[in-house]
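Please find the sequence and the predicted model below.
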Amino acid sequence: MTARIACGSDRAILSDVLNSLADGTACIVPPATGILGVTEITEQLKPREIVLYTSGSTGPSRGILRSHESWTASFSPLADLMSLTSKDSVWVPGPLTSTLFLYGAIHTDAVGAELLLSDMPGSSATIVHTVPAIAIEILQNITDFPRLRLLVVAGDRLPPQVWDLAHGTGIEILEYYGAAELSFVASRNNPDEELSAFPGVEYAIRDSVIWVRSPYLAERYVFADGDEASGPALWRDGWASVGDLGSMESGHLNVQGRGDSAVTVGGHTVVTDDVEHIIRRSLCTSEVAVTGIEHPRFGEILVAVVVGDFDDSTLRMAADLLPGPAKPRRWIRADSLPRTESGKVDRGAIRRMAASA
């Protein structure tokens, strides 16, 4: 049986994926860039398999093969965490070519709640599946969402600004950590707590890298010809990792960012996510991105991209909060941070900005 290719409008994508899950047909959801090279995969797939594509926020978009069951197994535990019922209205404000938003739409349909897609007003929503940048916009315009009770947020570390805004409005937040290759890993609903394991998930720290075992894991990457492709994720003996750095204390998970966010400055390892966190708090803004570039003496140095008209003294005050190797050596003031179609910070574009500055 030939696999479905779910493309076109969000409604067309949703219809194809729902039909695939219902009748067991294999399905491919191409990236936003189009179906070029995707059709060759269709004959390679088995029934009840689906190929989804990564967001491309840290590199090229890759096809990820997973079983239908690895996706649907998380429906019930997530609904419990959200207290989601058929009486809810769930807004999915991003394109369904993004796995984050597509899952939100499919999950809403499975529970029988009202689904509001990105071309529909979200003013009647009680719940929104979103990324940090959109969550901030919603909370800054909270009067436009009189029924809203919960934001389900993923895709990047949630800035303190979002928690602060939500606290002032009485809106609850469910923040979760995961990846297209791993699905759900951990979640929290309190900024003062670290992440706890998503139901059914085990995680371990090996050489500072997070490894995950669960029924929700994808199986592998695929090339256009159906062969196994390379990527950041590794699968070993039932465990998988996308290279994220982390630590664990009393069973709780602290995610420190992708392995490629670890920058070596003069022999010191600096995690750019930690630097971003401190700068955000100092500048009271969520629009900060930090990356490393090559340097002839120190190996690498840090470059910070910030949105806002901050003067030099304000930036120096932010830098003074950081230890020597973690201080950005260059600052770039930008009108906005480059983002992928799904709303995540485009880390590749940030690195190019820093290298050309």
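Now that the structure is in, tell me what you want to look at.

okay, CA-based contacts and neighbour counts for the rest of this
Will do.

Run a quick neighbour tally on H277.
Around H277 there are 18 other residues, counting by other CA atoms under 10 Å.

same deal with T33?
Number of residues near T33 (other CA under 10 Å) recorded here: 9.

same deal with L234?
16.

wait, what's in contact with it?
When contacts are counted by CA atoms under 8 Å, 6 or more residues apart in numbering, L234 touches 240-242.

Closest one to S342 out of these, please.
V242 (19.2 Å; CA to CA).

Give me the contacts around the strand or helix carrying I350.
For I350, the host element (DSSP states H and E) is helix 347-356. For helix 347-356, contacts defined as CA under 8 Å, 6+ apart pick out 57-59, 289-293, 303-305, 332, 337-338.

hold the first one in mind and look at this next one:
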Amino acid sequence: MTPAQRLASLLTLAPPPVVGWRRGEPVSGADWLADAARWQAAFAAHPGQRFALFFLDSLAFAAALFGAWQAGKQAWLPGDMTPASRQALRTRVDGFAGDGAAVDGLPRIEPAAQPARAECPLDPDAQQLVVFTSGSTGAPQALPKRLRQLFDEITAQEQAFGAVAPDAAVLASVSHQHVYGLLFRVLWPLATGRALQAQSVVVLEDLAELTPPGANVILIASPAHLSRLPLQPQPGVVQLFSSGAPLPDAAMPDCLRVFGRAPIEIYGSSETGGVAWRQRNPGAPAYWQALPGVEWRLQDDALWLRSPHLDEADWMPSADRAAAVDGGFELRGRADRIVKIAEKRVSLTAVEAALRASPLIADLRLLPMSEPREQLAVVAVPSEAGWQLHDEHGKRALAEALRGGLADVVERVVLPRRFRFLPELPVNAMAKATQARLLAEFDPRRPALRAVHRTEDGEDLTLIVTASLPQFEGHFPDHPILAGVVQLEWAQLFGRERFGFTGEFAGMEALKFQRVIVPGQRVTLSLAWASGKLTFRYHSELGQHASGRLLFTAS
């Protein structure tokens, strides 16, 4: 039986002794199968067809997912449950199952008391999954998929990578709510009999606690996590994967030191599924090799794909440019992106290329904004020369220097109007610089982030507390200070962004405010995350300003 066939028949087969683990406790296949059968009964009893699923626990998620599929329903997987995501789902699905508050106006589905019986395998051609694109170039888009697209990709995945660690347990730092996590963290182990860990690896120090006794580990990670590795080696990891965005070259030495190997990087997207892979071990080629069953060709430097993981059999253009090399291809950046600003057609690719050519810039993202009017915005990492200009003459001087370099590229009316300068590009938990994550940097309530320093325990963030921050208004008119509640909000904001935890706020410990923070100060926010606790400390050359611990529910 192939992995694809096993997934289609999963609820009709005899269960394995152990399907996975919840932290240190094994979960039997019989118990998991019973959970899935109760979910099947619950979904079958509801007249609706489309249901949003959002779970933190991967085993609970998998039971609800297969229960919905076995009941003939379509599962929608939002990447998060922010207010914007809830609003987008409200008119598109018939119910909600999972963690947190239900979507407004929709019924919450709970597993039934009596299980249903799975009479036959799933229909591979049924369009029973909707995922969302990452939103890297716009708002996330709903993307329907047929089950065979997922199941056949798991067969190819096992063919390409399965022989290395057939008995290892699968642990992950990426969410199963995204295609990469769904495939590698949930469907692959279920299809091949590998045990999967229900809890997420938030920081890599969690590996020891979450690894089943005596097991080797397949770690499903993202560039965001692999770029912030602990100092200690992790000897139990026998296979390592990364996807979602290119892994920076600078992260490779730490991967080799900590794991003894480079990660297997997967190239693909929500639309295409997995396309190609590479593993940049010392002396190994750095080009991309197609996954089993995937074909590729170049047309005017654009990469075109044909794959059983696509819904159509025809060739499809990707969003990337590429060049052929012996044995594979190299990626050469995104294809051209055209937007309209002030009724003018603008190539974002051309503007980005011109900005990247400046000696003042190390990296950047360009994005269109619609509020308060249509305009271009830049989120950039200055070079050493750029930071020198910024620190000596101000943000405006650096922005004007960059705008001046675009005089021969675009008309003055469409020049970028808004700039944010950061020590590194902001990314989400999948290491993607999504439009939503980039737009968040323009929130006027955020302090300017000047530097990031990674420590053995966490991170030190240098913040510039400018007088223009709206939090100073009314607190107090003649002697403005930064309110303690704002300091707590910033600690939580940066903690979630830097460490990727998703639990609900549950309380505080050891809270102290020793010294006020006033406009114009540069302060360091030291953060550390462990066991559901975010430890924070504000300090500067004047001494310590505040400290404490914020508590969160398990994520």
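Looks like it arrived, so ask away. From a predicted model like this one, the values you see are computed outputs, not experimental measurements.

What distance do you get for the alignment partner in structure 2 of G8 of structure 1 to A60 of structure 2?
Using TM-score structural alignment, the partner of G8 of structure 1 in structure 2 is F54. Look at F54 of structure 2 and A60 of structure 2: by CA to CA, to the nearest Å, they are 10 Å apart.

ok, now V19 of structure 2?
Noted for V19 of structure 2: a distance of 12 Å to A60 of structure 2, by CA to CA.

end to end, how far does stretch 317-330 of structure 1 reach?
14 Å.

Stretch 171-188 of structure 1 too?
14 Å.

now that stretch: how far from the chain's centre is it?
Computed by CA atoms, centre = their mean, to the nearest Å, the separation of stretch 171-188 of structure 1 from the middle of its chain amounts to 8 Å.

what sits against the residue nearest the centre of structure 2?
Closest to where the C-alpha atoms of structure 2 average out (CA atoms, centre = their mean) is M430, at 2.2 Å. By CA under 8 Å, 6+ apart, the contact set of M430 of structure 2 is 174, 222-224, 243-245.

can you do 7 Å?
Contacts of M430 of structure 2 were listed using CA atoms under 7 Å, 6 or more residues apart in numbering, and they are 174, 222, 224, 244.

Kindly indicate which of those lies nearest F66 of structure 2.
V174 (20.0 Å).

Aligned to that closest one, what sits in structure 1?
Mapped onto structure 1 by TM-score structural alignment, V174 of structure 2 lines up with G94.

mind listing what its match touches?
101, 118, 342.

In helices, which of those residues appear?
Using DSSP state H, the subset of the contacts of G94 of structure 1 located in helices is F101.

now, which of the contacts of G94 of structure 1 sits nearest Y177 of structure 1?
Closest to Y177 of structure 1 out of those is F101 (14.5 Å), distances taken as CA to CA.

Any figure for the gap between that closest one and T108 of structure 1?
11 Å.

Compare these two (neighbour count), which wins?
Between F101 of structure 1 and T108, T108 has the larger neighbour count (other CA under 10 Å), namely 25 against 22.

helix, strand or coil for the more buried one?
With DSSP: H, G, I helix; E, B strand; the rest coil as the basis, T108 of structure 1 sits in helix.

Repeat that for Q289 of structure 2.
strand.

what does A75 of structure 2 give?
strand.

Now do it: how many residues are near it, please.
Residues lying near A75 of structure 2 (other CA under 10 Å) number 27.

before we move on, back to that, for V19 and A60 of structure 2, indicate the residue with more neighbours.
V19 (22 against 17).

wouldn't the more buried one be in contact with S28 here?
Yes. Counting by CA atoms under 7 Å, S28 is a contact partner of V19 of structure 2 at 5.6 Å.

quick one: the helices in structure 1?
10-23, 68-72, 75-82, 99-111, 132-140, 160-169, 272-283, 312-320, 347-356.

now the contacts of L234 of structure 1 as CSV including distance to Y176 of structure 1 and neighbour count?
Supplementary listing: the contacts of L234 of structure 1 in CSV, determined by distance: CA to CA, whole Å; neighbours: other CA atoms under 10 Å:
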residue, distance to Y176 of structure 1, neighbour count
A240, 18, 22
S241, 16, 22
V242, 16, 21
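
from those, which is closest to V162 of structure 1?
Checking those against V162 of structure 1 by CA to CA gives V242 as the nearest, at 25.9 Å.
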